[in-house]
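[1] Mind folding the following:
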Amino acid sequence: MGFPITPLLPEVLRSLDAHPRLVLEAPPGAGKTTQVPLALLDAPWLAGRKIVMLEPRRVAARSAAMFMARQLGEDVGGTVGYRIRFEHRVSSRTRIEVVTEGILTRMIQDDPTLEGVGALLFDEFHERHLAGDLGLALALDVQGSLRGELRIVAMSATLDGERLAAFLDAPRLSSEGRSFPVRVEHFPARRDEALESQLRRAVEQALAQHPGDVLVFLPGRREIARAEAALSGCGPDIEVLQLHGDLPVEQQSRVLQPSAAGRRRVVLATNVAESSVTLPGVRVVIDSGLAREPRYDPNSGFSRLEVVAIAQASADQRAGRAGRVAEGVAYRLWPASQRLEPQRRPEIAQVELAGLALELAAWGNSDLRFVDAPPPGALAAARELLQRLDALDARGTITPPGRRMLALGTHPRLAAMLLAADGDGERALACDLAALVEARDPLRARSDGWRPRWQALAAFRAGRGDGDAHRGTLAAIDVAAKQWRRRIGAGAAPRAEPPAHALGDLLAHAFPDRIGRRHDRDPQRYQLGNGRMARIADDSALRGEPWIVASELRFEARDSLVLRAAPLDEARLRAGFAAHFVERDEVRWDAARRALVAERVRRFDGIVLDARPAGRVDPALAAQALTDAVAELGLDALPWSDGLRQWRARVQALRAWMPELALPDLSDDALLAAREHWLRPLFDGATRLDALSADAFGEGLRARLDWSLRQRVDQLAPTRIVVPSGMERRIDYALAHDGSPEPPVLAVKLQELFGLAETPRIADGRVPLTLHLLSPAGRPLQVTQDLRGFWERTYPEVRKEMKGRYPKHPWPDDPWNAAATHRAKPRGT
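    Predicted coordinates:
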């Protein structure tokens, strides 16, 4: 059997023989996933070592391994095997190992030398999953420091290959593939029509007007189930099949094979069918234009799968599935006027990064080379959370508990909870909670408590029906819980109803920042461990609980709304989080009194349990409190003089005009961020905000620059300039709202510039002054940066108008050669 990629395989081998990295582009169906690993098996540089291929999805990993094994006439687990979450089929003979993304990261972390591995292949790299980006960054670090001979191949169907090849400093090869023309049509929805109804009309039209099977792209299992129901009754000759990552292996294999009965098929698939697997006989694609992709959900603190519009590259790739065996057609269920993003955004830019931060800490090197660097703010927030979970210490080094969390292969929050469980029953309950938190909500009715969800799961296990719960979702949760119990060595599922606070006591270890204590005066409000406030709904099942832990919150302007929580037992909380309960003297700024208040405070993290007057104000605490008060009130609370504001504007202007000077950033944001270094020492010994004098403040701010830089500022951005009249005139500097420098202004009477042809400039001649040319009475006549042009074109009109108004002042016909003056004409002239 020939594949479009086959003619290119010798060039792939030659390239990898000469260079350790390669970017390989080939369209869907070219055969890169299954033919490239087999072609590399006998490469001399591989020397009998293993090939590990990263496949983003479990369906594709199994499918690719099975296909390659069949080509070799073997069963999976021989020369070709696979590893996915909770499942593996490999042996000592396995030379090609297909793995999913988290598995690859664990392999590299557990064995940084990758002993016995000769090549890493990153398939479908264009999908830009976070784990794939991390895997590539780790592989490049291994190759650069330990294994220079390791081969790294990035393979994709729709990829910015030129950019990736430049990043990797790698050759780039492309296969044309083999495809037939595909006609694209936009299938309009009717007014207020549901997606399932529009889809049924499209399927009926496709079956009536076009030959072959129909492939339908939908965002997820829920939409697939609705579509399947909508398509019931299409006819006895039509077979409707599902394809998604949670299907049993047997059902997946059935979809990937032609129909045994020769019936036409309608395959309802997630984007797993976009590029990772091959479906025979498809001549029509119906594309919803939607996919479920991870996005950071601040309510839960996790990245959640959300339904989003696909990118144009994905739409093109989906349409191409209709042209694999003959000419085809693609129906798009969105308007032709709708514009899609050109490429899929990398996950690293839009998901929660706690898992990535923990992996980097375990690796011991945070300076890895990423195709797209993780956002600094999201990474800093992730590290702060990991410190709360005791996964990192204060220096950012991974702790022993952090390494145990990493080994569990789930979000650090859930890993912390699983590890905190004590005893077989509690560990089993933790497994249930981990499965419930990761899954879609099984309840149909709204509830903000976790106990009804666990009770629905227990009822499902006991075979009792529950009309308020989705049985399919509960079945998936039950399977996931069993896998977790097997993973951590827990026994059977919990049989008895857990104690009232058991769920909350476990969840507290996953969400320590969201532990809440009831407000003393408002029973619906809770102060959280992170310092924020939250409220429960009027009809909340949690009403009256003194302590809760909120796993999901909706962030609002004043108080966050608790969406899902469980009650806590205070005694268990004190035992499990003893180090978080502290009593100490604190000094804070009272904005209403504009004064410092000293208190003896008992607290749990950000929750104040009790506070009483402490008497004398500790000087060190006072200095810190005043510094924090400035952060709250803003820098305008400090004693600025006009001269100091001008000096700061001059520094900021020179930073923009002459970056080679490397002047420090004195913007509001930068000064507040660095306040501990320059402002706090200025408050030593002070107990009031107004104790800081303007002179001391000015000297402290100017000390941000050393003496030589201050001299350069005075030379390059002077405060005054001598004009032709012999007088010194002030230069005004200002910053725009965005912090950029505005043109410096010289306001001067017109007569003082007679004889001057060119506009004065500063900053080594780079920046012209903006001249505000004034009348003898000091009123503006003209604003210009082109003095020569003013004399040539505008001055004659100004002279004609002003000469009669100010006859005592000179208005010569020839300003070029007139004497500059700041005085009126002598009497009698």
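
[2] contacts and neighbour counts: CA atoms only from here.
    Will do.

[3] Buried residues, stretch 779-789. List them.
    Under the neighbour-count criterion of 16 or more other CA atoms under 10 Å, stretch 779-789 has Pro780, Val783, Thr784, Gln785, Asp786, Leu787, Arg788 buried.

[4] I'd like those residues as a markdown table, with secondary structure and distance to Pro812 appended.
    What follows is those, written out as a markdown table (DSSP: H, G, I helix; E, B strand; the rest coil; distance: CA to CA, whole Å):
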| residue | secondary structure | distance to Pro812 |
| --- | --- | --- |
| Pro780 | strand | 19 |
| Val783 | strand | 20 |
| Thr784 | strand | 20 |
| Gln785 | coil | 22 |
| Asp786 | coil | 20 |
| Leu787 | helix | 16 |
| Arg788 | helix | 16 |
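
[5] Dump those to TSV, plus distance to Val587.
    Listed next are the buried residues of stretch 779-789 as TSV, based on distance: CA to CA, whole Å:
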residue	distance to Val587
Pro780	53
Val783	52
Thr784	54
Gln785	53
Asp786	57
Leu787	58
Arg788	62
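
[6] Another sequence for comparison is provided below:
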Amino acid sequence: MSTFDLARIGTGLPFVAALPQLREALDGRGVAVVRAEPGAGKTTLVPPAVADLLEVRGADARRVVVTGPRRVVVQAAARRLAALTGTRVGGPVGSTVRGERQVGRDTVVEHVTAGVLVRRLLSDPELVGTGAVVLDEVHERGLDTDLLVGMLAEVRALRPDLVLVAMSATLDVPALAEVLGSDDGPAPVVDHPSAQHPLEVVWTPPPVPRLDARGVTDAFLDHVSRTTTEMHARALAADSGADALVFVPGVREVDRVVEQVSRLARGTEVLALHGRLDLRAQDRAVAGRGPGDPPRVVVATALAESSLTVPGVRLVVDAGLARVPRRDLRRDMSGLVTVQASRAAMTQRAGRAARLGPGTVVRCLDETTFAHAPEHAAPEISSSDLTGALLTLAAWGSPRGEGMPLLTAPPPAAVRAAEQVLHDLGLVDADGRTTELGVRAGRVPADPRLARALLAGAPLVGARAAAEVVATLADDHRAPDGDLAGLVSALRSGRAPGAARWRGEVVRLRRWAEDAVPRHDVPGHDVPGLVTALAHPSRVARRDGSTWLLASGTRAALPPGSPLQSFDWVAVADVTRTEGRAAAGTGAVIRLAAGLGADGIDLATGALRTREVRAAFVDGRVVAREVDAIGAIELAATPVRPSQEAGARAVADALARDGLGILTWSGTADALRRRMALLHRVLGDPWPDVSEAALAARAEEWLGPELRRLAAGTPVDRVDLADPLRRLLPWPRAARLDELAPERLPVPSGSRVAVTYPPHDDPDARPVVAVKLQECFGLADTPRLVDGRVATLFHLLSPAGRPLAVTDDLRSFWAGPYAQVRAEMRGRYPRHPWPEDPWSAPATARTNRRR
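    Presented below is the predicted three-dimensional model:
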């Protein structure tokens, strides 16, 4: 007898019709990609179906591990499957999330977060005892899920008996099938098109901006609330069982819309649904309306987009926004930003209204905005902080992900930045491979920075004290005044929200730390700052007037009234970008920090402490100082004479930062650059690119001697750039420079007229020859440059030097417009020749009398 009654579990779920196709794919190849719309029942049906397949095969390894993107999704999926089987979580159906494991001896299907499975693979690459893995919600392109796709593809090469299913709603399925395929070809695809019920689309663009410098505007949320109330009332008039599901980007927005709709819609139960809620509140939101219950409006984040099903929904109201992670590499800051949602996400949201019957979606934007939205959300690997991912890949034996079958390769700049962080923390070596500390940190279920702070901080301040600070930083605990020490104290006393969860996290983290006797007598009030600095040494900050300078070079401000204003040094745990007048004009605000004593500075920032000569190019000359510094924070500085190397580097850095405008371009140098730019644009290589970026990148190659002269004190206005530019000319072809792009062109009068070439950064402009009209009598064919590829533009001038005509076709000019020009000009300039026949008249630069 099978563990699961699929007929009972699959009642009313459309995906039950696709189970035979799934079994066929897994029997043949052991791997499959499942594509089905949200609500089809794939999350509920596929894991028990795979478990039954393993049972029929008599497999030794029977456990089916199912991943989800977030803990709330994982726990909800486990509770639903357990309920359908008449059991509780911990029986045949279990779940494991960070800090909570409900698995028993009889567990066959285990729901886990993607991060849990990543760490499990690092400690047990063969997944002993696991017969199958089901990757759910792959289309969300979460960072851990993307890593799992690559890791499990490699595991299957060693364990072909491991059954692997990847499930998606909207992802580019062929690419996923290719990554999970083998020598036999791409993985088979089980494509289950859901029945489409009629869906009415209503557009309600707001009369106010949706976003401003601070995020989602309150005025827009009020518009969403009013729209929800009005449209739900209309839906209830047509169908008394119609519930509404509202999508907004974050928890703050959920809370405001819940408050507003509760006030506007009397007699309606308004519920929130997001990841910070406890299980009881989440269950209430996804349980559906019972007999006699009032109408419901559920206001949710993207949780309900595809991961969770809210029953009874006939109306979806979509704010059209999404909250996504972003990494600012330059300022060493990460955070969530609100952006326009993708069309795929908005389509999934709309589908929630028509899953079981006709429905309506109300989009709080206009059709043009929808049409211009990105097709799909960018994968997290393209925009997130990759520090944790890089440590995982290093521990997996694939530093930087090189050679891994990943859906999307990580951006090289983000990889370099993340690897530098890991190296500075002592977690990887120069080759990107894990150190002994890195191996230990990789086992700790926390961000690598926090894992390092826990492991390095425990011997300094004690395991419990280190675990308390790390637990505070690891979870979403907040302090309006930015005071981390005060927040830790409030959590310890039970006064802060989430204190119970925090205490459990402290116990869990303490197990990973060595419970050693502290080696340093660190005062209790300095502990939060020291542990934070061990996690983020580049965020140690010193007061600089009303703002703070971080070792990373970022300037930031504390929240008004923060008790940290009295400290000279702080360790910053969270700093985010901001706009407008906030943050004293720095563009960054410190959300959480702790005061840092002198001992903490020395213990945490040793790797950043330097004593070096720093040279800079200022006001046309090089200045240098010997600086004692912690990153960008200068502790002391003494003026010194720069070395040639340091000075040259300073000028090169200034060129890269400020562009070539810091140099003086003579007329000769500018003209040469224009000629070279035209040749590169028309002929390409080997004629060099002389754009701003290209010249700055090759500064040492073409400007090396001049850089050293500047470094030695030569004024910038005494350096002519014409000869340096000639160093870039490709020999021997450079001998044709004057032939292809001559400085002057001969005209019939015998003069050689200067050619004005277009600016180097104007690809549409043409070379210009400005010449007196009388000097061109008899010239029929307009001269062409660059072996005849580029036509010149003649500006035919009056005797006073004013343009009479602009043409690149002299033959047509003489035959037509010249007659009108002659009629208008001969009376104004009688001393100059205006022959009736310009073809036979002698060309001249002189007046009639001088002739």
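
[7] re earlier: between the buried residues of stretch 779-789 of the first structure, which is nearest Thr6 of the first structure?
    Closest to Thr6 of the first structure out of those is Gln785 (67.0 Å), distances taken as CA to CA.

[8] ok, the closest residue to that closest one other than its chain neighbours - contacts?
    Leaving aside its chain neighbours, Gln785 of the first structure sits nearest to Thr770 (4.9 Å; criterion: CA to CA, 6 or more residues apart in numbering). Remark: with contacts taken as CA atoms under 8 Å, 6 or more residues apart in numbering, Thr770 of the first structure is in contact with Pro743, Pro744, Val745, Leu746, Val783, Thr784, Gln785.

[9] do that again at 10 Å, thanks
    For Thr770 of the first structure, the contacting residues are 731-732, 742-747, 759-761, 783-787, by CA atoms under 10 Å, 6 or more residues apart in numbering.

[10] Check Val184 of the first structure too.
    For Val184 of the first structure, the residues meeting the contact criterion (CA under 10 Å, 6+ apart) are Val285, Ile286, Asp316, Ala319, Gly320, Ala322, Gly328, Val329, Ala330, Tyr331, Arg332.

[11] Please flag which of these sit within strands.
    Judged by DSSP state E, the contacts of Val184 of the first structure include Val285, Ile286, Gly328, Val329, Ala330, Tyr331, Arg332 as members of strands.

[12] are any of these buried, and which?
    Among those, those classed as buried by neighbour count (16+ other CA under 10 Å) are Val285, Ile286, Gly328, Val329, Ala330, Tyr331, Arg332.

[13] Now flag whichever of the residues you listed is closest to Ala309 of the first structure.
    Of all those, the one with the least separation from Ala309 of the first structure (CA to CA) is Arg332, at 12.2 Å.

[14] is it true that the closest one touches Phe187?
    Yes: with the criterion set as CA atoms under 10 Å, Arg332 of the first structure and Phe187 qualify as a contacting pair; they are 5.7 Å apart.

[15] Now for those two: what residues contact both?
    Between them, Arg332 of the first structure and Phe187 share the contacting residues Leu199, Ala202, Ile286, Asp287, judged by CA under 10 Å, 6+ apart.

[16] Counting neighbours, which of those residues comes out on top?
    Counting by other CA atoms under 10 Å, Ile286 has the largest number of neighbours within those, with 28 neighbours.

[17] residues touching it, list them.
    184-187, 199, 202-203, 206, 214-218, 266, 268, 318-319, 322, 329-333.

[18] ok so Tyr82 of the first structure is a strand residue?
    Yes: when DSSP: H, G, I helix; E, B strand; the rest coil is applied, Tyr82 of the first structure is found to be in a strand.

[19] who's in contact with it?
    Shown here is Tyr82 of the first structure, whose contacts under the criterion CA under 10 Å, 6+ apart are 52-55, 58, 61-66, 76, 88-91, 94, 96-100.

[20] ok, and the closest non-adjacent residue to it?
    Take Tyr82 of the first structure and drop its neighbours on the chain: the residue closest to it by CA to CA, 6+ apart is Val98, 4.5 Å away.

[21] how close does the helix or strand containing the one you found sit to the second structure?
    Assessed by DSSP states H and E, Val98 of the first structure sits inside strand 96-99. Strand 96-99 of the first structure, aligned to the second structure and superposed, deviates on average by 5.4 Å (mean CA distance after the TM-score superposition for the first structure).

[22] which is the next helix or strand following that strand?
    Counting by DSSP H and E, the element that comes right after strand 96-99 of the first structure along the chain is helix 101-110.

[23] could you point out which element follows that next one?
    On the C-terminal side of helix 101-110 of the first structure, the closest following helix or strand by DSSP H and E is strand 117-122.

[24] Identify the residues contacting the helix or strand hosting Thr610 of the second structure?
    In this assignment (DSSP H and E), Thr610 of the second structure forms part of strand 609-618. Outside strand 609-618 of the second structure, the residues that touch it by CA under 10 Å, 6+ apart are 551, 601-602, 622-643, 645-655, 662, 710-711.

[25] so of the residues you listed, which ones are in strands?
    Secondary structure defined by DSSP E assigns 622-630, 633-640 of the contacts of strand 609-618 of the second structure to strands.

[26] Can you go through those and name the buried ones?
    Buried residues within these, defined by neighbour count using 16+ other CA under 10 Å: Val622, Val623, Ala624, Arg625, Glu626, Val627, Asp628, Ala629, Ile630, Ile633, Glu634, Ala637.

[27] The first structure: which residue goes with the last one?
    By TM-score structural alignment, Ala637 of the second structure lines up with Ala611 in the first structure.
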